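> Give me a 3D structure for the following:
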Amino acid sequence: MIDHLGINCADWENSKTFYDEVLGVLGYTRQMDYQVAIGYGRDGKPDFWIADMSAGDAKGPNREVHVAFQAADEDAVKAFYDTALRLGAESLHAPRLWPEYHPGYYGAFVRDPDGNNVEAVFHGAKPQG
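As a prediction, the model looks like this:
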């Protein structure tokens, strides 16, 4: 069900040190590092993300959370997106390939009624073209 989860951190430097160490003792390491967001996991797959809240729009006591749900295929991602919009969700990113994450990453992002960034993702999409 849950593909990956992300939180925003107010004290970026302290958070990086904290998660490097506490996740390190559990066998998790940095799998991706975008300077303002770091994904931790194993075997090349980041499952838990931290982000520097001062680098984005998520500020204040109710900082957004990012949750990505696994989808069975590209059609399921599209259905998630269309349903969310029908229910009044704000579109963050329409369904598309995200090759900057990895080949075959197909996802759509919406903002839920409480302002959280919610995604549906399928990891086996075929590159277009």
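> use CA for all of it now, contacts and neighbours both
OK.
> May I see the buried residues of the helix or strand hosting Val77?
Assigned by DSSP states H and E, Val77 falls within helix 74-86. Going by neighbour count (16 or more other C-alpha atoms under 10 Å), the buried part of helix 74-86 is 74, 76-78, 80-82, 84.
> structure for this one too, so we can compare:
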Amino acid sequence: MVKVSALAALGVLLLAGCSEVNSAVDEANRLGDKASVCTEALGLADLNPNVDPEQVRAGAEEKAQRLRELGNEVAEQDLQQTLFRMSDAYLEFEQRKLDHLSGFNEWLQRNLENLKQLRDACL
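The predicted model follows:
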């Protein structure tokens, strides 16, 4: 009887340990996923004040689609919403075909702010 109780107690301890290990592995995977999403998203949003509107327009639809896909891959709400905002901004740019410089400058300023929010969400 004592051996059965000892084995049962050992089994419970092992299961509890497995649960903690699984939890730690899940957390590490989540953080790894966040890091890879952030790395890719920051690479997609290579905005700088000297960017050519035609260069931005050329890849806007593809960037918008990939940013939305990345947003769907993460669980963290702040990061997801930032990625969705960035995606929407690229679609807006592509659809509106901002030809005049002031419209592009306004778009660029909004997206530089989105980029700052992305960096903050990725920390």
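> Can you pull the TM-score for these?
The TM-score (TM-score structural alignment, normalised by the length of the second structure) is 0.22; 52 aligned residues with a C-alpha RMSD of 5.2 Å.
> What helices and strands are in contact with the helix or strand following the helix holding Val77 of the first structure?
Under the assignment DSSP H and E, the closest C-terminal helix or strand after helix 74-86 of the first structure is strand 90-97. Contact here means 3 or more C-alpha pairs under 8 Å, 6 or more residues apart in numbering; DSSP states H and E; on that basis strand 90-97 of the first structure packs against helix 74-86, strand 106-111.
> quick one on the thing from earlier: in TSV: the buried residues of helix 74-86 of the first structure, plus distance to Gly24 of the first structure.
Converted to TSV, the buried residues of helix 74-86 of the first structure look like this (distance: C-alpha to C-alpha, whole Å):
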residue	distance to Gly24 of the first structure
Glu74	34
Ala76	34
Val77	33
Lys78	36
Phe80	34
Tyr81	35
Asp82	39
Ala84	36
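> of those, closest to Asp20 of the first structure?
The nearest member of these to Asp20 of the first structure, counting by C-alpha to C-alpha, is Val77 at 31.9 Å.
> thought Leu85 of the first structure was touching Leu92?
No: judged on C-alpha atoms under 8 Å, Leu85 of the first structure makes no contact with Leu92 at a distance of 10.4 Å.
> intersection of neighbour lists for the two?
By the contact definition C-alpha atoms under 8 Å, 6 or more residues apart in numbering, Leu85 of the first structure and Leu92 are jointly contacted by Val110.
> And for Phe93 of the second structure, the neighbour number?
Residues within reach of Phe93 of the second structure, counting by other C-alpha atoms under 10 Å, total 22.
> which residues sit in contact with it?
Phe93 of the second structure makes contact with 57, 60, 107 under the criterion C-alpha under 8 Å, 6+ apart.
> who wins for most neighbours among these?
Within the contacts of Phe93 of the second structure, neighbour counts (other C-alpha under 10 Å) peak at Ala60, which reaches 21 neighbours.
> Just the element for that one, please.
Using DSSP H and E, the secondary-structure element containing Ala60 of the second structure is helix 53-73.
> What's the first helix or strand after that helix?
As the chain continues past helix 53-73 of the second structure, the following element, by DSSP H and E, is helix 77-96.
> and the helix holding Ala60 of the second structure, how far from the chain's centre?
In terms of C-alpha atoms, centre = their mean, to the nearest Å, the gap separating the centre of helix 53-73 of the second structure from the centre of its chain is 13 Å.
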